[in-house]
Each structure stands twice: as structure tokens, then as C-alpha cells.
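>>> got a sequence here, can you build the structure:
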Amino acid sequence: MVRKKDKFWEHVQQLGPSRFKCNYCELDYSGSVTRVKAHLACLTGHDVQICTKVPDHVQAEASAERNLSASKKKRTNETLESGIGSTSSLDRSIHQTTMVELAAKQDKKSLEKMIGEFFVKNNISFNVIQTESFIQMMKGACAYGQGFVIPSYSTLRTCLIPEAKVEIMEYVSNIKSTWGGTGCTIMSDSWTDLKKRSWVNVLAYSPGGAVFLKCIDCGSNSITAGYLFREISNVIEMLGPQHVVQFVSDNGANYNCCGDMLIGK
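Below is the predicted model:
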């Protein structure tokens, strides 16, 4: 049971061991008198909501008490640091790894192993670990802590992905809206996957940004100049010929011939 020696205990009602309810806003929370003072002083960043109904004089008293405690703590730390400064180097030299530090290192190794298994078992390209989105996701999860609950399959399918699609469509729409003034460049290149299947990527680039238009599955078709001409021509017609400034491709003979045919059209 917490011993009520501090005068600020009179501003809360004790509901149980280390659990209290504010007399003003009736917020139910747990902690020590330090959190009570932070709540009444309306200080953010102390893992407790600020009191929205605290009287002004109570808030002023709590703020003054918090400032006084902070000053005392600072002076104590400065005294301790000045007293042990001469032996700090020696302490570091004879420091032994504690069980907590050892467990943290072990947890890091375990986490790295799980990340490696995630990439291998899900056949994910190793380059993904260098992407900004993956790095931010990992940092966000670590910052949130163990209380984070992974979204379910249903949440991912029905909420998160549709929301992401809306954002992407807005991004694409904003870029396309600039083509009337700047136009865009059509860029295309062909590639072959591990199963020897041929594909053609088509993108549009402008000062507003790049937009992926389509990936053409060539199937059994040979990537001839005529085939490329028909596909690229359809893309240009879809975008509007007045918006297309130039066509950029590799130096293959089929692409060079395709470019000539597009100019002719």
C-alpha cells in the first residue's frame, strides 16, 4: 500500500494499490505521486493524460512542485557525477556484462535471425531490407513496443490495402494533372524472368514524378518492332498524344524501329 505522505494525494481517490481516480476530471490511472503531480500540472509526456478540469491554483502548485523536484534531482546528479568522475575510467575498465545486457544482445541476435527467416521463407528479395518503407516499419514497431498488435489478414485485406490504394491513386492523379502543362516521357524496356518469359514495362515520367503504366506479358509473342509498336501506340492513345513529349527505350534494333514507326504515325 502506498503511504500517503505527499499533500497532492488529497486530489485523487485511491481505488486500490497504486491505482487512483482524479477528483476533478475523474480519470482513472495508476502510478505514484509523481504521475499525480504531472497529471495536475498538465504536463505531457509522462504516460498520463492531462487534467482538463483542474483548478488554476492547484495546477500552479503542482507545476511549482514538479520544477522543485527537477531542480533537486539535477543537483543530486551533478554531485554524484563530480564525486565519481575520477574513478569513471576505472569503473569502465572493470565493468562486467550484466545479465540484462547479455539478454539484450541475445534478443538482438534472435530478432536478426527471425528477420532472415522472414525473407527466406516468404521468398522476398533481399534488397527489400534497404528500402525506406521496410526500415520505417521496423523502427515504428520497435518504438511502439511489445503492446503492438499485428493487423489481422482481414484488416489488411479490407482496410489497410484499400486505403493504400486510394492514396496511390490520388498520387497518380496529381501527377497526371500536370501533364497538360509539361507533357510526359514514355519509357519502356523489356526483360526476361527466370522462367524465360518475356515482359515489357511501360512508365511515364514528368517533372511531377514517375508513374508505372503497365507491364505487358508478351506470352508466346516475339518482341518484334511491330509488336512493340502496337503496344506502345495503344499506351500513347490512352494517355493522349498531345501529352507525350518523347519516347525513351534501350538501343535494341526492335526498339529503334518501333521509334521510327511511332514517329511515322
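
>>> switch to C-alpha atoms for all contacts and neighbour counts from now on
Noted.

>>> quick one: His57 and Ala64, what's the gap?
Distance of His57 to Ala64, given as C-alpha to C-alpha, to the nearest Å: 11 Å.

>>> kindly report the same for Thr98.
Remark: distance between Thr98 and Ala64 (C-alpha to C-alpha) = 38 Å.

>>> which one's more surrounded, these two?
Ala64 (14 against 9; other C-alpha atoms under 10 Å).

>>> now do the same for the more buried one: helix, strand or coil?
Following DSSP: H, G, I helix; E, B strand; the rest coil, Ala64 is assigned to helix.

>>> quick one: it from Lys74, how far?
The value you get for Ala64 to Lys74, if C-alpha to C-alpha is used, is 15 Å.

>>> quick one: stretch 94-106 to chain centroid distance?
Its chain's average C-alpha position is 30 Å from that of stretch 94-106, according to C-alpha atoms, centre = their mean, to the nearest Å.

>>> go on, stretch 73-87?
Taking mean C-alpha positions (C-alpha atoms, centre = their mean), stretch 73-87 and its chain are 39 Å apart.

>>> then stretch 225-232?
Counting by C-alpha atoms, centre = their mean, stretch 225-232 comes out at 41 Å from the chain centroid.

>>> buried sites along that stretch?
Neighbour counts over stretch 225-232 (16 or more other C-alpha atoms under 10 Å) mark Ala225, Leu228, Phe229, Ile232 as buried.

>>> let's see this one next, to set against the first:
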Amino acid sequence: MSSSDSKNSRKDFVWKYVIEVSGEQYLRCKFCDQRCTGGVNRLKHHLAGTHHGMKPCNKVSEDARLECKEALANFKDQKTKRNELLQEIGMGPTSMHESALSKTIGTLGSGSGSVSGSGEPIPRGPMDKFTTSQPRQSTLNSKWKQEERKEVCRKIGRFIYSKGLPFNTVNDPYWFPMIDVVANFGPGFKPPSMHELRTWILKEEVNDLSIIMEDHKKAWKQYGCSIMSDGWTDGKSRCLINFLVNSPAGTWFMKSIDASDTIKNGENMFKYLDEVVEEIGEENVVQVITDNASNYMNAGMRLMEKRVDYGGLLVLLIALI
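The predicted structure follows:
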């Protein structure tokens, strides 16, 4: 059975765009050599350039991109039609409610002789839904779904309240993808254990981030980059400074430090900025963008003086509001 399943999975056309490496547990893109840990479907998104699950391939051929894009569109269309069909024939989550309702109606009707003497609901096949008029069905389904949704929302709310999570957690970009993938899995989903979260799941996420970071580093070397420092005060009145790196590949968050005791010290500000420049590589840094306060001005002047022999470094002092 296992060998047959393996053969069937290899029938997918996307395997012709995969480099197979002995011993590896993931797929590798034939065009850009990037690793994909999410299976053939995620690789299709990678090649189609949908920005779904992983970074798009920048070396894919036009034919391969269109082929994967069309396959994903067809899959989505088939999935939509399947869900509509299941809903229509009563094989969705509402079927248990409808079954109980049918038994109740059958029992009540048996005393009046308006239905079969057995009192049991008349057996229905899938096609009966297409030939029998049921004008109240959509209303019943809608009300049942509303009750189901309320129950799900309460369970989610209870979890958020119990862990003291902020309400804007639901605005996180990873919130809806998580909800969607759980809903698509259907009944019987077993959530990750604490052990899984701290082992293989964490490892795969770190690997994915490492791949993305390597792409940013390549862009820093090829095009150069800008270092941006942004100071702000949090709810505990701490003065925090975020350091970000911007390039054609996008903006990458480097680190955040608590500078509550050193924010007004130009010497320390120079040290913070200089460490970031050294970490990225001064040959890759085109400019440094900071606040125009006196401590930043002092740090900026020292940065430029230190690297005047290398070719110079531009420090932009901007009034950040």
C-alpha cells in the first residue's frame, strides 16, 4: 500500500521541477535550488509566484510558472465545487442536525398518518436532494451555521482571555492562514503538542527564516543596503531602539535594544550603530538613517569619520515624528 501511494504521489507534474537529493526530507526547486518543506502544493505556489507559504522563485521559466498557476487555480475551483456539493447533499457539518430534525418530524408525523407508519424518516440518497424541493433547507443550514460559528468563536475567545493575549492578536498576518488550514483539515485534527512546538516545528520555521535571510544577505552584497534606526517608548516607559536593514529584497528586522539608560549618550549611540554596520559588513552599507537629535548627530559624525578611508559612509539625520 505504501509503495502504491508513493507512486501515485510522484504522478504530479511538479516533480519534473524538483531536484532529488538522497537523504533529504524536503523538496528542492530545480530552478533556484531553494528548499521547500511543505510538499508539492507549496512548491507549486513557489513556482507560480503567489507569495503563499514561501518566497516566489525568481528563476522559474514562464512555461513552468503558468503551468503551476493554472494547476493551483483548477485545484481551488475543484475544491470550491466539492464543498458546494457536500453542502447541497447534506454531508457537511449540518448533517447531524438535519438527521436529528428528520427523526423528530418522522415521530410526530406517525401519529397523524401523514407519513409512513414506521415513524422513521424516509431513507434518502444523495440524488434526492436534487429532485426534492426543500425551500426551508437553506434557512435551517444558515441558522445552524450561525450557532456553530458562535460556539467556535467562544472557544477561541476563551483561549485568548485565559492566556492574556492582546485582542489585536487576530490582526497578525499568520492568524487567518492558521484558521484556514485547520478548517480545511476538517474533523479529527490533532493540534501540535508542546514537544512538537519546541522540536521539529521550531526547527522548520528557523530553517525557513534562515533561507529568507540568506536571500536578503545576497541582496545586501549585490545592491547595497540602508540601515535604519527607530527609537520609541513602550508602555513601560522604556526607550527602545529598533535596527532595520532595507534593500531591494525588502526590510529585515535586525534587533531591538533597551537604551533607557544610554539613549542620551552619543558615545553609546555610536557603539550601537557601529556594531550593526560591522555585523552587516561596511562594504554593503550605503547609508545610515537615524533621528536628528544631538546624540544621533554625534554618533553619525563618528561613523563617517571612522570610515572615511574606506570610501565614506553617508549618515542621514531625519527629524522622526
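
>>> circling back: of the buried residues of stretch 225-232 of structure 1, which is the nearest to Lys265 of structure 1?
Lowest distance from Lys265 of structure 1 to the buried residues of stretch 225-232 of structure 1 (C-alpha to C-alpha) belongs to Phe229, with 9.9 Å.

>>> any idea what the closest one aligns with in structure 2?
In structure 2, the residue paired with Phe229 of structure 1 is Phe270, using TM-score structural alignment.

>>> which strand or helix spans that match?
helix 266-280 (DSSP states H and E).

>>> can you name the next helix or strand after that helix?
Next element after helix 266-280 of structure 2 (DSSP H and E): strand 285-291.

>>> of the buried residues of stretch 225-232 of structure 1, closest to Asp217 of structure 1?
Leu228 (11.8 Å).

>>> close enough to count as contact, that closest one and Tyr255?
Yes. Using C-alpha atoms under 8 Å, Leu228 of structure 1 makes contact with Tyr255 at a distance of 7.3 Å.

>>> map Leu197 of structure 2 across to structure 1 for me.
Going residue by residue (TM-score structural alignment), Leu197 of structure 2 aligns to Leu156.

>>> now that match: how far from Ile236 of structure 1?
35 Å.

>>> one more: Tyr171 of structure 1?
20 Å.

>>> quick check on these two: which one has the bigger neighbour count.
Ile236 (16 against 13).

>>> residues contacting the more buried one?
Val244 (C-alpha atoms under 8 Å, 6 or more residues apart in numbering).

>>> redo that, cut-off 10 Å
Ile186, Gln242, His243, Val244, Phe247, Leu262 (C-alpha atoms under 10 Å, 6 or more residues apart in numbering).

>>> now do the same for Ser69 of structure 1: its match in structure 2.
So Ser69 of structure 1 corresponds to nothing, using TM-score structural alignment.

>>> and Lys196 of structure 1, by the same measure?
By TM-score structural alignment, Lys196 of structure 1 lines up with Ser237.

>>> got it, and Lys109 of structure 1?
Lys109 of structure 1 maps onto Lys150 in structure 2, by TM-score structural alignment.

>>> kindly report the same for Gln242 of structure 1.
Gln242 of structure 1 maps onto Glu283 in structure 2, by TM-score structural alignment.

>>> could you count how many residues lie near its match?
Residues near Glu283 of structure 2, counting by other C-alpha under 10 Å: 16.

>>> from Glu275 of structure 2, how far off is it?
Remark: distance between Glu283 of structure 2 and Glu275 of structure 2 (C-alpha to C-alpha) = 14 Å.

>>> returning to what we had before: does the match of Lys196 of structure 1 fall in a helix, a strand, or a coil region?
Applying three-state DSSP: Ser237 of structure 2 is coil.

>>> Asp261 is in contact with that one, correct?
No. Ser237 of structure 2 is not in contact with Asp261 according to C-alpha atoms under 10 Å; the separation is 11.7 Å.

>>> so which residues of the stretch 1-150 of structure 2 form strands?
Using DSSP state E, counting those that start in this stretch, the strands assigned to the stretch 1-150 of structure 2 run over residues 27-28, 35-36.

>>> picking up where we left off before, surely the match of Gln242 of structure 1 meets Ser226?
No. With contacts counted by C-alpha under 10 Å, Glu283 of structure 2 stays clear of Ser226, the gap being 11.6 Å.

>>> shared neighbours of those two, anything?
Counting by C-alpha under 10 Å, 6+ apart, the contacts common to Glu283 of structure 2 and Ser226 are Trp220, Val277.

>>> now do Arg158 of structure 2: how many residues are near it, please.
Neighbour tally, Arg158 of structure 2, other C-alpha under 10 Å: 12.

>>> and Val211 of structure 1, what element?
Under the criterion of DSSP H and E, Val211 of structure 1 resides in strand 209-217.

>>> that strand aligns to what range in structure 2?
Under the criterion TM-score structural alignment, strand 209-217 of structure 1 matches residues 250-258.

>>> so how far is the matching stretch off the chain centroid?
20 Å.

>>> coming back round to it: right, and the strands of the stretch 1-150 of structure 2 - which one's nearest Ser2 of structure 2?
Across the strands of the stretch 1-150 of structure 2, closest to Ser2 of structure 2 is strand 27-28 (C-alpha to C-alpha), at 19.3 Å.

>>> equivalent range in structure 1 for the closest one?
By TM-score structural alignment, strand 27-28 of structure 2 lines up with nothing in structure 1.

>>> who does that strand touch, helix- and strand-wise?
Judged by 3 or more C-alpha pairs under 10 Å, 6 or more residues apart in numbering; DSSP states H and E, strand 27-28 of structure 2 is in contact with strand 35-36, helix 40-48.
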